[in-house]
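Colleague: need a structure here:
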Amino acid sequence: MSSIDIRGSWGDELKGRRIALCVTSSVSCYRAPDIARLLIRHGADVIPVMTRNAARLISPEIMRWATGNDPIVEITGRIEHVALTESEGKVDLVLIAPATTNTVAKIASGVADNSVTLLASCALGAGIPIIIVPAAHDTMLFNPLFTRSVRILRDAGIKIVEPVMEERKAKLRPPEEILEVVIETLMPKPLQGRRFIVTAGPTRESIDDVRFITNASSGKMGIEIARHLKRLGAEVTLIHGPTGEKIPRGVNAISITSADEMVSKLLEEAQRTRPDAVFAAAAITDYKPSERTPGKIDSRSQESITIRLVRTGKAIQMLRKASPDVDIVAFRAVYGPVEDPVAEFRMLQSEAGVMMIVINDVSRREVGFGSDLNEVTIVTQSLKILKTGMRPKKEIARIVVDTYLEEKARVSA
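Modeller: Here you go, the predicted structure:
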């Protein structure tokens, strides 16, 4: 498929953005087409820029195919570096991935002797954001002259994405992590200096030391909310139960297991951080065994067992009591369609003083628990009702956050 066919197919976070993808002669340059295609799938227009040595390792024709744009290998009389940093067609960001230690040292020293270093020099002067993703052997990475170069670049406002250390090599970060840094860099930061807590995932209540009661929550919804808040510049604490999902970089993640641990950490973090709001997206277990049996219950000696369950504490009610001023966005999982969402809101507002609720029907297999999709109904304290329709959870997260911010602005006006 061409770059036009795939543009925006996975998201629109980079829609309308032009990104110069600079490729240097690290062996990791074989990942460059994947990085380019991922950026395009999230809406970007990618301009490939390559050093001569990089063009010996990976054909410029591959980068032309990957991006749909002509690769810049040599700077000619068309002064491509100026066109990309000063004209109407200038780029919004320069991404150097992979970056050799040689390239890092040159940029830090102000050397501009090839297409990549010249573009970086001009972008730095033009105030265009630069992200550098190094890849090298560990001995080169720990060279004090290299670490000094990194400090110089960071002092100049350039972002350095640390490599992954494996097999005594500093390997290129996965394309998905590079994408996240690009999106976060380019997104506006209206929530700079504001703090939020998000809860996510299930909790587990032990029957014995081996068995437990839980639910099917994956934590994806809460994690996507935390990711979006972080992208908007917020300080985010994510309190999550057991999950196999990847936690966003830059988020203060706290792992818990049980409902009691969730409540304890929630109250502790609310007192410590004084957040603007709590997005209570965790699926906290409603009941737990009244007693935990030490060791493992022997199934050979007992044909059946009876477990007495007791109700767990309601986290948002205890949060409201401990933090009277915090905004609470409560998630409510229901089984089957809800006929009166306003009644659901008023019930939770009465119980915990919530500002907004997000209702999702977990009886549908194609959405909700474990799925990448969701469909929710949002009710705010101004009694605005918003039905999202079926969407990826990352889009639902944006809608939830944006709706909260709109409601907060209305209340504060």
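Colleague: can we go C-alpha only for contacts and neighbour counts from here?
Modeller: Fine.
Colleague: And the helices in the stretch 151-300 of the chain?
Modeller: In order along the chain, the stretch 151-300 of the chain carries the following helices (DSSP state H, counting those that start in this stretch): 175-186, 220-231, 259-273.
Colleague: Highest mean neighbour count out of those?
Modeller: With neighbours defined by mean count of other C-alpha atoms under 10 Å, none of the helices of the stretch 151-300 of the chain is more surrounded on average than helix 220-231, at a mean of 26.
Colleague: Next, the structure of the following sequence, for comparison with the previous one:
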Amino acid sequence: MTTLYLFGSAAPPVFDIAEVIKAGQGRGWDVCLGLTPAAAHWLEADLLTLEELTGHPVRSEYKVPGEPDAWPKADVILVAPATFNTVNEWALGLTSKFVVGVVAEGIGKGIPTVVMPCVNASYVRHRAFDRSVAELREMGVTVLYGEGGFVPNEPGERRPYPWGLALDEVEAIVGARP
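Modeller: Take a look at the predicted model:
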């Protein structure tokens, strides 16, 4: 069975994460959920339900050194939704957050990783964002941004988040496994 680490940041699509977990499980994946601290706060009332759904603890903090890992090893990582902050921290190697630390290390371990941002058009006008996207791509991360991926909306504008694109990309990388 393929183990997917699904990592979410504090952007509105994170509220759909239970359905995304179910969709991943429907594709035959063992899904482990990690959240940025802000996303964990947003989903605080649902964390136990999400743990029951995945069969694994929901993680948003680093474990204590020497403590056994609560999750199986990842076959693939999906970071979605990924905020402006998460994308920039990751590209710069700023790993104070568990989610960013795992994906930064995942690059070095050769774990296939997909990221789909969720940022508005005002954020992407900041030069750091394009540099960060380019840096992640150069490190081998599949970035679903722009045509064929996430297209930023204007601030306050709501469009459906293209979760299906992200799941399809993960499936293309690891294939459907029973």
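Colleague: Dump the helices of the stretch 151-300 of structure 1 to a markdown table, plus distance to residue 164 of structure 1.
Modeller: Below are these laid out as a markdown table (distance: least, C-alpha to C-alpha, whole Å):
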| stretch | distance to residue 164 of structure 1 |
| --- | --- |
| helix 175-186 | 11 |
| helix 220-231 | 21 |
| helix 259-273 | 30 |
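Colleague: which stretch among those helices comes nearest residue 351 of structure 1?
Modeller: When the helices of the stretch 151-300 of structure 1 are ranked by distance to residue 351 of structure 1, counting by C-alpha to C-alpha, first place goes to helix 259-273 at 16.3 Å.
Colleague: Find me the equivalent region of that closest one in structure 2.
Modeller: For helix 259-273 of structure 1, there is no aligned range in structure 2, judged by TM-score structural alignment.
Colleague: Which residue ranges of structure 2 form helices?
Modeller: With DSSP state H applied, structure 2 shows helices at 17-26, 37-42, 47-54, 84-92, 98-109, 121-124, 127-138, 163-174, listed in chain order.
Colleague: Could you tell me where the first one falls in structure 1?
Modeller: The counterpart of helix 17-26 of structure 2 in structure 1, using TM-score structural alignment, spans residues 32-41.
Colleague: compared with structure 2, how much does the matching stretch deviate?
Modeller: Between stretch 32-41 of structure 1 and its aligned partner residues in structure 2, the average distance after superposition works out to 1.0 Å, using mean C-alpha distance after the TM-score superposition for structure 1.
Colleague: how close does the most centrally placed residue in structure 2 get to residue 99 of structure 2?
Modeller: Against the mean C-alpha coordinate of structure 2, by C-alpha atoms, centre = their mean, the closest residue is residue 79 at 1.5 Å. Using C-alpha to C-alpha, to the nearest Å, one obtains 9 Å as the distance from residue 79 of structure 2 to residue 99 of structure 2.
Colleague: Now for those two: what residues contact both?
Modeller: Residues touching both residue 79 of structure 2 and residue 99 (C-alpha atoms under 8 Å, 6 or more residues apart in numbering): residue 7.
Colleague: related to what we said a few turns ago, just the helices of structure 2: most buried one?
Modeller: Among those, highest average neighbours (mean count of other C-alpha under 10 Å) belong to helix 84-92, with a mean of 20.
Colleague: Could you list every helix and strand that that helix packs against?
Modeller: Other helices and strands packing on helix 84-92 of structure 2, by 3 or more C-alpha pairs under 8 Å, 6 or more residues apart in numbering; DSSP states H and E, are helix 98-109, helix 127-138.
Colleague: corresponding residue for residue 115 of structure 1 in structure 2?
Modeller: When the structures are aligned by TM-score structural alignment, the residue of structure 2 matched to residue 115 of structure 1 is residue 98.
Colleague: Repeat that for residue 131 of structure 1.
Modeller: Aligned partner of residue 131 of structure 1 by TM-score structural alignment: residue 114.
Colleague: Likewise for residue 184 of structure 1?
Modeller: Going residue by residue (TM-score structural alignment), residue 184 of structure 1 aligns to residue 172.
Colleague: and the gap between that match and residue 58 of structure 2?
Modeller: With C-alpha to C-alpha as the criterion, residue 172 of structure 2 and residue 58 of structure 2 are 25 Å apart.
Colleague: Next: residue 151 of structure 2.
Modeller: Taking C-alpha to C-alpha as the measure, residue 151 of structure 2 and residue 58 of structure 2 are separated by 28 Å.
Colleague: next one: residue 22 of structure 2
Modeller: 15 Å.
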